[in-house]
Structures are given as structure tokens and as C-alpha cells.
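# below is the sequence, then the predicted model.
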Amino acid sequence: MAWIFIKSSLFLLISIFTISISRTTIASDPDILSDFIAPEKQNSVVANFFTYTAMRGIFQKSVDKCTTTKATKAEFPVLNGQGVSLAVLQFPPGSVNPPHYHSRATGLFLLLEGV
């Protein structure tokens, strides 16, 4: 009798684990690198559509206040439909990025200089 109880408990535990994993999978976002939306009134997409040059040279400048250089779908149309945007935040020496959160979004930070 005890063996049946252990088997049914194990089956229940495996079922709960499987359901929890499947719910996590369903909640994930689609692959953002799978497709892009071509601009309206344009028959073909050229290389300039995938090129964004506004961030060239921003790291050669020193800053005395926090500056943000961004690339959203307004500035960089290939991001349309991707659900992503790019931003470079430059902080002056001795400053910090204040704690914050993004609902339904993530942030990737890359520190180039400093601590």
C-alpha cells in the first residue's frame, strides 16, 4: 500500500513540475531576431535600412552630466516590430545609475570604463 502512495506522489510531483515548466514556456516572448517589418511604400530593403550611424563617436567625448543617445524605431526603422530599443547612457565621474525597473522589459548594461 505504501508503494502505491509513493508512486502516486511521485506522479503528482512530476505532473506539477511539467505543468510549471510548460507555463513558463508559454509566457516567454517570441524570438526577436526572427523577422523585421519593411518600411511602408518601399518595394525593396537596402543596406541603409539596417545601418544606424548616430552613435558613432559618442565614446570619444567626455561628459559633465548624464547624457542619453537613443535608437528607437523612430530613429532606426529596422527596430519596428522587434520590441527592442537601444540606448547609450553616459554618466560623469562619481555618478550612479539609480535603481529602477522595467515592466515587461529587460536591460543589458555594458560598462566600458570606471567601476
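All right, it came through fine.

# hey, let's count contacts and neighbours off CA atoms from now on
Noted.

# buried stuff in stretch 87-107?
Of the residues in stretch 87-107, those buried by neighbour count under the rule 16 or more other C-alpha atoms under 10 Å are 90, 91.

# got the end-to-end distance for it?
10 Å (C-alpha to C-alpha, to the nearest Å).

# below is an additional structure, to be compared with the one above:
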Amino acid sequence: MGASTLAYIVLLAMAFSVASASDPSPLQDFCVAVNDTNDSVFVNGKFCKDPKLATPNDFFFSGLRVPGNTSNKLGSMVTPANVAQIPGLNTLGVSLARVDYAPYGLNPPHTHPRATEILTVLEGTLYVGFVTSNPDNRLISKVLYKGDVFVFPQGLIHFQLNVGKTNAVAIASLSSQNPGVITIANAVFGSKPAISADVLTKAFQVDKNVINYLQSQFWTDNHTY
């Protein structure tokens, strides 16, 4: 194989790898998601409402003006504004969430498997942080005040704790129309069916009674749907 042929193959492989690393370009202005396939078209792998039938309400959501109910064990509530609430977000790759915190309320360690998050503090004081991947597992954290912004990279475990004596509010911007969320404690100790205690005792290096206790708890879900 000649050097020029080899170079061409390498360049071609690089081009394909770059092309497959991003979402496909939209084929129309918007693609309002619908469950009913009547009066719809198939675009970018999704059934979408005929654009001629789109209405302002397809792009509207008033839920973020309403404070979330923080009267739970965590003292926090997340109100999402993603494609489930705003059908017009379909294929656009962005979403929001409002997070309300009671005094000393916690948005517990969790991940977003499909999105990077930018958090903006609207009111209050938050201690926030994320943990880098193996093998370092380094905690990167900071105390935020009103108007401050902090980034949580995609897929990394992160949290927010209200360290003030008053309520706090933040807006999270996410780089996906459906970022997903995995709350670590809920997933590990509240899975259905439960993860084998033999797995968890070895993973956490604790007595089986500790695992049994943790699995018997009611794990609070602080997300509205």
C-alpha cells in the first residue's frame, strides 16, 4: 500500500469519526414532538407535528414561575423544562430546570448521562461541586452567591447544598432536550429489584446489616414530572 493511499484512508477515517461525533443537522425549522402519528411527519428519527399545525403553546411552559415544594427529606425540588414539558424542544438539544432549596436543603449527588449543566444562582448561597472520573476522583467545589454560574461536565457526579439560612433558587441550563438524571443513592440502594447485598457489601466495604438498612429506606425523589 502506497504512502498516499494510506494517508487518504487515515483522512477518510478521521472525517467519518468527526461526522459521527455530533447530532445531525435539523432538516426543518423545528420538529414538535407528538405521540399520535396522525397529522405528523417523520424527521430525524422522530414523529413530529406538521409544522403548519404548530402553535405557540408547543414552545411554551409556565412551570418555572412556580416555586417547587421543598417539604421533603432532602429539602429541595427540581422542576424540569425539557421536551416532556415543551414539545417544541424536540431536536433542538437544550433544556432548563428550576431548583428550589429550603434552608440547608440538598440536591443530592446525581448525574446527567446526556448533558452538561450550567447552574445560575438566582437567590441564596449554594455549596456546589462535582467529582472527576477514575482514577483521580477529585472533588472540584465552590460556594456560589446570587448571580454566580458554575458548570457540571456531562456525566459527572455533582450536587448542590444550600448553606444559607434562607431559601435558595437556581436555574440549570442543560445541553440536551432530554438530559436524564441518575440520583446515586436512589439508584444504588433503591433499585427495583434490589441489587444483591453481596455486591454492595463488597463494593462499599461495609457490614451486610448496613446495606440492609440502606436498602430499607424510603429514597426521596426530588424531581417533578
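Done, it's in. Just so it is clear, the structure is predicted and the values come from calculations on it, not from any experiment.

# residue 70 of structure 1: which element?
If you go by DSSP states H and E, residue 70 of structure 1 is part of strand 67-71.

# in that strand, what counts as buried?
Burial within strand 67-71 of structure 1, assessed by neighbour count using 16+ other C-alpha under 10 Å, is assigned to 70, 71.

# how far apart are it and its match in structure 2?
Between strand 67-71 of structure 1 and the corresponding residues of structure 2, superposition yields a mean separation of 1.5 Å, by mean C-alpha distance after the TM-score superposition for structure 1.

# quick one: list the elements packing against that strand.
Under the contact criterion of 3 or more C-alpha pairs under 8 Å, 6 or more residues apart in numbering; DSSP states H and E, the helices and strands touching strand 67-71 of structure 1 comprise strand 86-90.

# off-centre distance for the strand it packs on?
Shown here is strand 86-90 of structure 1, whose average C-alpha point lies 13 Å from the average C-alpha point of the whole chain (C-alpha atoms, centre = their mean, to the nearest Å).

# spit out the contact partners of the aligned partner of residue 83 of structure 2 in structure 1.
With the correspondence set by TM-score structural alignment, residue 83 of structure 2 lines up against residue 73 in structure 1. For residue 73 of structure 1, the contacting residues are 79, 80, 85, taking C-alpha atoms under 8 Å, 6 or more residues apart in numbering as the criterion.

# which helix or strand contains residue 73 of structure 1?
Per DSSP H and E, residue 73 of structure 1 falls between elements, in no helix or strand.

# just to revisit the earlier point, from the contacts of residue 73 of structure 1, which single one is nearest residue 66 of structure 1?
The shortest separation between residue 66 of structure 1 and any of these is 18.8 Å, and it belongs to residue 85 (by C-alpha to C-alpha).

# who wins for neighbours among the contacts of residue 73 of structure 1?
Of all those, residue 79 has the most neighbours under the rule other C-alpha atoms under 10 Å, reaching 22 neighbours.
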